[in-house]
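**Q** coords below, sequence missing:
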């Protein structure tokens, strides 16, 4: 039986037909309104009011009343910060200006360890008076921005569509819209559209509802005389699409008004379907990105290409664009059934030593390092049980349960400043105390809470009563990062569904407010995978089938995109010609780079894409040749095993776990190195026992 969900604008009114595949679901997206949600799932049964209010000032937002604050979105930079940041619907970029907006096609180039594709303000649209861009609606793939004058009048509305080379504008009143460069009727295009050349590329201006843009262009082609409700769109012509440009122009006449996303899971693969609704019901001009290459549809593609920082994107005309990725099942402990008695005895000794060490310490008090320590010790507990160390397992269990109960006291923050959770009424988000890495600004919640979900899921799997006790707060953490539907909150906007997950790109975003000129970003793709692995383990432990299905979709999609853009991207793609890096550890919408926020060491760039090594980390081993190439780059040597000191680097333990994916022979060599790896090279989210057990399971 295939699990199926549909994700669309919250205000949509749809009919869903019961069935087993996405083909059985019939619905029509409504205009972008209040965010992304799962239509056939109810909001999670959580009590936001059980948490005390965060002691934090209100965050200024350029956002319409009643909308869930869009933290961790590709367009978050439009909403937060003193000034709006450029955003990247891709393949185009768009920036708001003091009196309008500007768009363009980024010039993508690669050099050394960086792929660049920053905002290109090639075509200006100017209203002639100051305006503020206010996000007034968004859904799975579209964003609506009202351009508001000082008297609160909406002078016009900009609509951006994720994964489309089209920018659409609707006049809010009669107006002259200055264009910044001349447009004119052009041979080879319909007589009622206009075009201009930008650096050798055609940009086409197209009217909707029968509007002849040549009839409203000024004589010099540099402004439009628009009436209220007139809609125009700009299309950037693709590379190699000369023969299809006319078809694309015809489709652009029918502008996109909304989008929705559906998914279906099965034992072998997971399918995602993006559906666009246009004003007249026709197909949309969209692109297929590299991670969407395994098509699950029969749409018309091959109509040209664009270079993006993610790689070459293929142009399509589509109502629904679907793709499949390998299904990933949640997993925690490695399988030790094939490990011989001698090695099991060695592991048992190491578990005893590691357990004594962690139990002698106080776990950190913030959600990131505290969560990592809980997940680390949950893994150690699993090993102790597997190896028959009942006393050690009991001591670890008691310690873990004590700390988990402390963290999950709903009113804990009323009596202490740490190891507890609050609710930020401004950002509509759960904030752990003490915050770290900007988590109080919305940063990295899936990283932090993923570890807590993992630990809770591992322990609750065999103890339903414990799950019941932890659920009031753990369910809130799950809802914060992955609610299936908007979570109602008294006194204003809801908590958003799928807070961190970009359904078009198939991966998450880490920055809460994205105060950057290159869009949002995510560094540790593996910690994002870990978040959905933890979510699935928790859902399974709780018997929540709906959440379990959603978690498997997120897990499978994130794992596929992690490989497509972070660790296993196509180095032969012309769009990244000149890139000398084998991994790009920081992925943005406007660039990709082999860099981290914390270290310039090449080993850090790979290690942050591997940790934490758990039972689900096998997704990283799909291409052994690429695993080896990534390790060679990270370690600076072609001979991985000649000198054990090679691995005495940042994240050396994680890289040894990664090397075990090369095969039994390399796993055996990794095991020898791991035994004597310096203690300081064991990550604080792991133990030597766990490292040895993981590698041993691969020999």
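**A** Arrived safely. Keep in mind the model is a prediction, meaning the values are calculated, not measured.
**Q** switch to C-alpha atoms for all contacts and neighbour counts from now on
**A** Will do.
**Q** tell me the SS of the residue sitting furthest away from the middle of the chain?
**A** Of all residues in the chain, residue 219 sits farthest from the chain's C-alpha centroid, using Cα atoms, centre = their mean; the distance is 45.7 Å. Local secondary structure at residue 219 is given as coil here, using DSSP: H, G, I helix; E, B strand; the rest coil.
**Q** which ones are touching it?
**A** Contacts here follow Cα atoms under 8 Å, 6 or more residues apart in numbering; on that basis residue 219 touches nothing.
**Q** From residue 124, how far off is it?
**A** When distance is defined by Cα to Cα, to the nearest Å, residue 219 is 18 Å away from residue 124.
**Q** Same check on residue 361?
**A** For residue 361, the distance to residue 124 under the criterion Cα to Cα works out to 59 Å.
**Q** More neighbours: these two, which one.
**A** Counting neighbours by other Cα atoms under 10 Å for residue 361 and for residue 124 shows that residue 124 has the greater number, 22 against 8.
**Q** Next one for the comparison:
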């Protein structure tokens, strides 16, 4: 290791860069500059720059920042709306009312995509008997997964409310009655003119119950238009039914008059067992009857992580089967498997090559000016800095940290050296929508409020890397407030904040983020690069811990853990259940894009090139990307499908990302491909050669994540290779930390260090797999175990103790013993050096006791483990 450290440090003498200090403002700041510690943002838009539209279709009922990037957002952006897919229902607000459709029975697979979108001929329109054309539709209220919209014409009014997972649409009326217009005469199989409730089947074969208030009657039976005469009341509801049985209709009637008026999800990170508990609550208002609560349909990522009792009703969706439950609330519990600032340095590969790559990256610069591509540059620097630190110490890392500081400080200052408003590299706050806009922008990040979590996530991750080693820079007095504003823009944890909406980019019920600000597409909203969302959430985790803000840390853990489960279900479908439509097939191994109304597997926004179609949900690959390794068999399938689609491994683009992903399922093949192209490959724009080699080499050494083991500290990973686990912790704090894993492994790690090599924890055989404790050895003084690398001598003492002497064939800097007495708790302890040998005495043992043990010892710069052995004391 000394040779490599000296190599990198010698390079520093040539490539050392003097840090730039924040410039001092000359004169007064411009009138629209808002100071935030050492930074600032503008409330005045720079001349010549785009802005988001000024019109928001909302009522005066809504005050404060406007929710965007949701499945229903097109209502706020357009005169009526585009298609919306809360599932199981789909709907569009249009001039004659709310057009309703149930795609459940018609989900189809078309090979490259799964479709469940609205149709030119859908089920019916829920309208108003006295208005044929409303001037617009306006958002009147919204909660965590429900929205309420208002249609108004003079004194006539229609209000509708609907949401994720709900089979119901609720409506209230002024100046008229509910009028339902069908494309052909519906079949009526329950009720008549004088009953308040009808059961119907539409032309598409979809079953609904129509719930008028008690005492109401119907007109138009036998025609394409049904009118419910409210009889002096003002409420009405519709439910899509799983079947056309009277028993089912009567079950749905129990909750038909319990209108959902508020929804809320609240999360809690339970650190001691690394679990995210989320509680979803429905607030209902009884219009009649005695029932509270409602019926709701759960997505796969919800019911797979919940003990909520389920009814025998299901719906199909483009996310897979939804299962129905009832009540006022439900709870999910999901395991958080940790994040790391980088992988630990444990790989067996050419360190001089890695050092040369780091040297090359000392000169990393960018010509990018917009928030996305500049963010990718920040991502390169923040990923390589901790690798450089492991190889060459803080002097090496600080070359990259200084570049990060220079870039971020420029963006985080709205005025130039003369105190005037800059025209680029700044953030502007739009108080109409409640959003922070970066200039120059790209991919609709300003005009359409697209992709803020993708763009700003790189900035936050970069700031977190600085904060990991420089808390003063990250303080509120310096640059921390600007980072917190970026977090609040895309994922505000404060419901009462008057600057930004709550969790803008994240859909709590769907379990993942949305990219489009306006969602103004017939296919609904969309999200492409799920991995860039994970990069953002990991950045929040790291930033929160580094700055001592546990609220933000736990927010990031909630977002990261929930989105991870959604990715595994809907992008990757690791259980091969959700990409199996009953009609047709989906022949792709991955979804490249998720839409409200479809799942796409053959294209991204700019290309159908297979490398990018697959790779868009891998990048950027960092220490926070280990969730990709939890299912190596799926990773093998994903890679092999890409290989078949490309027809060979002569990759046209992003070969570095492909090798890094290949290392999950076959590191030897990844190394082979890398070595064939090591001298000529060009990394993906957000990646580096150093990160490529470091990832592949360390996955080869460590294996993949074992998601069955957790820790009581967020910055950990448990790797599994063959029959052994390696427990890794990075201590983000300023004090020594002891971390306990759920398999009873305990590690102690110093401040701002990985635990590798300190003898507490490390690599141990996995119980129950090959390599577990074997048969008892021969008892007696002087028992010898000889292997190529070491010799172990076991001597029983007369004072009810036994001494183990470990003698390596080459010198070791440390030797640790791990043992269990009579299969009790595992102990992990440092032995004492005695010349060339290392000794440890186990006290308080008795004849007949069985000791299962193994040793960890250093050999060169790496640590190795022996097999398990068993020794039985002489009886």
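**A** Received, thanks. Computed from a predicted structure; not experimentally measured.
**Q** My read is that residue 421 of structure 2 contacts residue 413, right?
**A** No: judged on Cα atoms under 8 Å, residue 421 of structure 2 makes no contact with residue 413 at a distance of 9.5 Å.
**Q** okay, those two: which has more neighbours?
**A** The residue with the greater number of neighbours, taking residue 421 of structure 2 and residue 413 and applying other Cα under 10 Å, is residue 413; the counts read 27 against 23.
**Q** That one touches residue 423, doesn't it?
**A** No: counting by Cα under 8 Å, residue 413 of structure 2 does not reach residue 423; the two are 11.4 Å apart.
**Q** Now do the same for residue 626 of structure 2: its match in structure 1.
**A** Counting by TM-score structural alignment, residue 626 of structure 2 corresponds to residue 618 in structure 1.
**Q** OK, contacts around that match?
**A** Under the contact definition (Cα under 8 Å, 6+ apart), the residues listed for residue 618 of structure 1 are residue 661.
**Q** Would you verify that it is located in a strand?
**A** No: according to three-state DSSP, residue 618 of structure 1 belongs to no strand; its state is helix.
**Q** how near is it to residue 181 of structure 1?
**A** Between residue 618 of structure 1 and residue 181 of structure 1 the computed distance is 52 Å (Cα to Cα).
**Q** cool, residue 80 of structure 1 as well?
**A** Taking Cα to Cα as the criterion, residue 80 of structure 1 is separated from residue 181 of structure 1 by 30 Å.
**Q** Neighbour count for these two, which is higher?
**A** Neighbours around residue 80 of structure 1 and residue 181, counted as other Cα under 10 Å, are more numerous at residue 80. The numbers are 22 against 16.
**Q** Verify the stated contact: that one with residue 69.
**A** No: in terms of Cα under 8 Å, residue 80 of structure 1 does not count as a neighbour of residue 69; the distance is 9.3 Å.
**Q** Please report the distance of residue 66 of structure 1 from residue 495 of structure 1.
**A** Here the criterion is Cα to Cα. By it, residue 66 of structure 1 lies 11 Å from residue 495 of structure 1.
**Q** and if you look at residue 463 of structure 1?
**A** When distances are taken as Cα to Cα, residue 463 of structure 1 and residue 495 of structure 1 turn out to be 29 Å apart.
**Q** same deal with residue 651 of structure 1?
**A** Using Cα to Cα, which is the criterion applied here, residue 651 of structure 1 is 36 Å from residue 495 of structure 1.
**Q** Who has more neighbours out of these two?
**A** Shown here are residue 651 of structure 1 and residue 495; by other Cα under 10 Å, residue 495 has more neighbours (26 against 22).
**Q** how about the more buried one, what's its partner in structure 2?
**A** Going residue by residue (TM-score structural alignment), residue 495 of structure 1 aligns to residue 500.
**Q** quick one: that match is in a strand?
**A** No: counting by three-state DSSP, residue 500 of structure 2 is not part of a strand but coil.
**Q** right, and it touches residue 435 too?
**A** Yes: here residue 500 of structure 2 lies in contact with residue 435, judged by Cα under 8 Å, at a distance of 6.1 Å.
**Q** overlap in contacts of those two?
**A** Taking Cα under 8 Å, 6+ apart as the contact criterion, the common neighbours of residue 500 of structure 2 and residue 435 are 65, 489.
**Q** if you line the two up, which stretch of structure 1 does the helix or strand hosting residue 795 of structure 2 fall on?
**A** Assigned by DSSP states H and E, residue 795 of structure 2 belongs to strand 790-796. On structure 1, no counterpart of strand 790-796 of structure 2 exists by TM-score structural alignment.
**Q** Name the residues of that strand that are buried.
**A** Neighbour-count burial for strand 790-796 of structure 2 flags 792-796 (criterion: 16 or more other Cα atoms under 10 Å).
**Q** Repeat that for stretch 457-467 of structure 1.
**A** When burial is assessed from 16+ other Cα under 10 Å, stretch 457-467 of structure 1 yields the following buried residues: 457-461, 466-467.
**Q** Span of it from start to end?
**A** For stretch 457-467 of structure 1, the end-to-end distance is 8 Å (Cα to Cα).
**Q** ok, now stretch 571-583 of structure 2?
**A** The distance separating the two terminal residues of stretch 571-583 of structure 2, taken as Cα to Cα, comes to 20 Å.
**Q** which bit of structure 2 covers stretch 579-592 of structure 1?
**A** Structural correspondence for stretch 579-592 of structure 1: residues 586-599 of structure 2, per TM-score structural alignment.
**Q** The spatially most central residue of structure 1 and residue 531 of structure 1, how far apart?
**A** With the centre of structure 1 defined as its mean C-alpha position, the nearest residue by Cα atoms, centre = their mean is residue 508, 1.3 Å away. Counting by Cα to Cα, the gap between residue 508 of structure 1 and residue 531 of structure 1 amounts to 10 Å.
**Q** what residues are shared contacts of those two?
**A** Taking Cα under 8 Å, 6+ apart as the contact criterion, no residue touches both residue 508 of structure 1 and residue 531.
**Q** about what we covered before: show me which pair in the buried residues of stretch 457-467 of structure 1 is furthest apart.
**A** Put simply, by Cα to Cα the two of those set farthest apart are 458 and 466, 11.0 Å from each other.
**Q** List of residues touching stretch 80-91 of structure 1?
**A** In contact with stretch 80-91 of structure 1 (Cα under 8 Å, 6+ apart) are residues 59-62, 74-75, 77-78, 93-96, 105-106, 119, 133, 160-165, 287, 306-308, 313, 513-519, 589-590.
**Q** Right, I'll leave it there.
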